[in-house]
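>>> Sequence first, then the predicted structure:
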Amino acid sequence: MGKLLAFDIGERRTGIAESDPMKIIASPVGYVETSTLLDWLTSHLSNNEVETLVVGKPIRMHGVPSDVETFISELIVKVQSAHPNLSIEREDERFTSRMAQRAMIDGGMKKQKRKEKGMVDQISAVLILQSFMNRGPSF
């Protein structure tokens, strides 16, 4: 049984998180430029057993998908084409960026570190994955 991998996909950067083998705890992996995401995933899958990919679904407060959803959906089609055996799930990512910012502040992270590109993205990916795992065993 493989781990779970999560993406918080943006047009520029994608935050990445993965589960522990027991699928209890989500941890940050880092971030990549979204333009290189498919190559990164292919490399990662060749060295790691991943059971399911969880991709954040950006939804506005009133339930309508955000503008970036079309971009994400097109990227998911490319991932499915390149990796047809990889299960892909979606998870609501409302408020994850705000929660990531709050977690960094509450955790005592220095302002300079919080400004690093990709920091919010990878913490958001952790929140997306943890939310997915907390919903129960659909994986």
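Cool, got the structure.
>>> from here on, contacts and neighbour counts on C-alpha atoms
OK.
>>> distance of residue 39 from residue 59?
Counting by CA to CA, to the nearest Å, the gap from residue 39 to residue 59 is 27 Å.
>>> Have a look at the two and say which one is more surrounded.
Legend: neighbour count by other CA atoms under 10 Å for residue 39 and residue 59, higher for residue 59 (18 against 13).
>>> Pasting the second one now:
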Amino acid sequence: MPRILAIDYGMKRTGIAVTDELQIIASGLTTIPSETAIAFLKDYFTKEKVGKVLIGEPKQMNGQPSESTEIIEKFVSKFKKEFPEMSLERSDERFTSKMAFQTMIDSGLNKKQRQNKALVDEIAATIMLQDYLLRFKIT
């Protein structure tokens, strides 16, 4: 069974999470500079079978697009052009960064460790992917 990959695309950094081959568990994969995302994905897709990609869709509390929507939409367009055969879904990413930070606190990470924004992005992608699995996977 192919993996599902989640992308929390940001202006500077992009958090990436992936499922296991049975699509049961979401795990953080890495955080990369956003400008290298397409190259990273090209390489990853040659090494691992991925059947679906989730890309976060930032929204404000009222459901309207957030200020970072334009940047993410440009990435989505590039993604579709580079990977036209890849199944792509958008996923509401509201609160994932706050939930990631709380997860870091709950995990006992110290203040210096919690300031690692790359780790926050990776955990946010993992939360988005795990939420998708809980909502849409039938076991």
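Looks like it came in fine. None of the values given here were measured: they were computed from a predicted structure.
>>> Figure out the helix or strand that residue 8 of the second structure lives in.
Residue 8 of the second structure belongs to strand 3-9 when assigned by DSSP states H and E.
>>> isn't residue 26 of the second structure right next to residue 20, touching?
Yes: using CA atoms under 8 Å, residue 26 of the second structure is in contact with residue 20, at 6.8 Å.
>>> Just the helices from the first structure, written as ranges.
Taking DSSP state H, the helices of the first structure run over residues 37-47, 69-82, 96-106, 111-114, 119-134.
>>> By how much does the third one deviate from the second structure on average?
Think helix 96-106 of the first structure. Here the mean offset of helix 96-106 of the first structure against the second structure after fitting is 0.5 Å, by mean CA distance after the TM-score superposition for the first structure.
>>> Give me the helices and strands touching that helix, please.
Applying 3 or more CA pairs under 8 Å, 6 or more residues apart in numbering; DSSP states H and E, we find helix 96-106 of the first structure packed against helix 119-134.
>>> that older thread, any idea which of the helices of the first structure is most buried?
helix 119-134 (a mean of 25; mean count of other CA atoms under 10 Å).
>>> circling back to that earlier point, so between residue 26 and residue 20 of the second structure, which is more surrounded?
Taking other CA under 10 Å, residue 26 of the second structure and residue 20 do not tie; residue 26 has more neighbours (24 against 14).
>>> how much space is there between the more buried one and residue 78 of the second structure?
Residue 26 of the second structure is 25 Å from residue 78 of the second structure, by CA to CA.
>>> can you list the helices of the first structure in JSON lines and add distance to residue 90 of the first structure?
Formatted as JSON lines, these follow (distance: least, CA to CA, whole Å):
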{"stretch": "helix 37-47", "distance to residue 90 of the first structure": "17"}
{"stretch": "helix 69-82", "distance to residue 90 of the first structure": "10"}
{"stretch": "helix 96-106", "distance to residue 90 of the first structure": "14"}
{"stretch": "helix 111-114", "distance to residue 90 of the first structure": "27"}
{"stretch": "helix 119-134", "distance to residue 90 of the first structure": "9"}
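>>> Nearest to residue 89 of the first structure, out of those helices?
Closest to residue 89 of the first structure of these is helix 119-134 (CA to CA; 9.0 Å).
>>> Strand 3-9 and the closest one, what's the angle between them?
Here helix 119-134 of the first structure runs at an angle of 130 degrees relative to strand 3-9 (axes from the mean of the first three to the mean of the last three CA atoms, to 10 degrees).
>>> Helix 119-134 of the first structure vs the second structure - mean distance after superposition?
For helix 119-134 of the first structure, the mean deviation from the second structure after alignment is 0.6 Å (mean CA distance after the TM-score superposition for the first structure).
>>> Could you give the residue range in the second structure aligned to that helix?
Matched against the second structure by TM-score structural alignment, helix 119-134 of the first structure falls on residues 119-134.
>>> Out of the helices of the first structure, which is closest to residue 11 of the first structure?
Per CA to CA, nearest to residue 11 of the first structure of the helices of the first structure: helix 69-82, 7.5 Å.
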